[in-house]
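Novice: All I have is the shape, not the residue letters:
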């Protein structure tokens, strides 16, 4: 992982604009990113493109858990992805990109 001092961070939105257990989409460096806030307040960022359907819909997915993993289910075909790693828990070898996300001065920031 890249040192946070040398990363380029992009401010996306205020923390309170993302409801718990919901996602939002943002354009970061020309790429669509899905940002999620879980019930405990943690933030996760993955690629917004569903790798199976090819549509940019992951931010509209259903947030939940599988075991101890925070997850999102694709709104199209319901495959479940680990928000920490981007790995699909239902289809081996399928994944979405994961982005660095942080909260700074009540603003959500993403780094590629």
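Specialist: Structure received. No experiment lies behind these values; they were computed from the predicted model shown.
Novice: going forward, measure contacts between C-alpha atoms and count neighbours the same way
Specialist: Fine.
Novice: tell me the helices in the protein, going along the chain?
Specialist: Chain-ordered helices for the chain, with DSSP state H as the definition, do not occur.
Novice: And here is the other one:
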């Protein structure tokens, strides 16, 4: 597993997501709260085949954090990319961490 440094944590505002190109892959990074916990999912909405998930709405449902696609509103669990509406359309998720104030993703 190779860890890639993406950006300073402060570049991702709490309650938002951003997109990063990591090792040729579009990755949506989410920071749901004001702490150092970040999540990394594919930025590609598998229903619309569009690079939009980083702009989705972060929500809590069934005691888990999710992102709702801004296009078709399907929800993907931040911890593992599981799709609530259609598990056959779940998306890749990667380990993410904050180390010395920098966001890192393992792809």
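Specialist: Alright, I've got the coordinates. Quick caveat: nothing in here was measured; it's all calculated off a predicted structure.
Novice: Excluding chain neighbours, give the residue nearest to the residue positioned nearest the centre of structure 1 in space.
Specialist: Centrality entry for structure 1: nearest residue to the mean C-alpha point is residue 45, 2.6 Å, by Cα atoms, centre = their mean. On the basis of Cα to Cα, 6 or more residues apart in numbering, the spatially nearest residue to residue 45 of structure 1 that is not a chain neighbour turns out to be residue 35, at 4.4 Å.
Novice: which residue in structure 2 lines up with that neighbour?
Specialist: Residue correspondence, TM-score structural alignment: residue 35 of structure 1 in this structure matches residue 29 in structure 2.
Novice: you'd agree its match is up against residue 15?
Specialist: No - at 10.9 Å, residue 29 of structure 2 and residue 15 do not qualify as touching, with contact defined as Cα atoms under 8 Å.
Novice: In terms of neighbours, single out the busier of these two.
Specialist: residue 29 (27 against 13; other Cα atoms under 10 Å).
Novice: Pretty sure the residue nearest to residue 45 of structure 1 sits against residue 23.
Specialist: Yes - using Cα under 8 Å, residue 35 of structure 1 is in contact with residue 23, at 5.3 Å.
Novice: what range in structure 1 matches stretch 46-62 of structure 2?
Specialist: Matched against structure 1 by TM-score structural alignment, stretch 46-62 of structure 2 falls on residues 51-67.
Novice: what about stretch 21-35 of structure 2, start to end distance?
Specialist: Terminal residues of stretch 21-35 of structure 2 lie 23 Å apart, using Cα to Cα, to the nearest Å.
Novice: How about stretch 42-52 of structure 1?
Specialist: The first residue of stretch 42-52 of structure 1 is 26 Å away from its last residue (Cα to Cα).
Novice: List the contacts of the residue nearest to residue 45 of structure 1.
Specialist: For residue 35 of structure 1, the contacting residues are 23-26, 43-46, 59, taking Cα atoms under 8 Å, 6 or more residues apart in numbering as the criterion.
Novice: do the same with residue 100 of structure 1
Specialist: Counting by Cα under 8 Å, 6+ apart, residue 100 of structure 1 makes contact with 44-45, 110-112.
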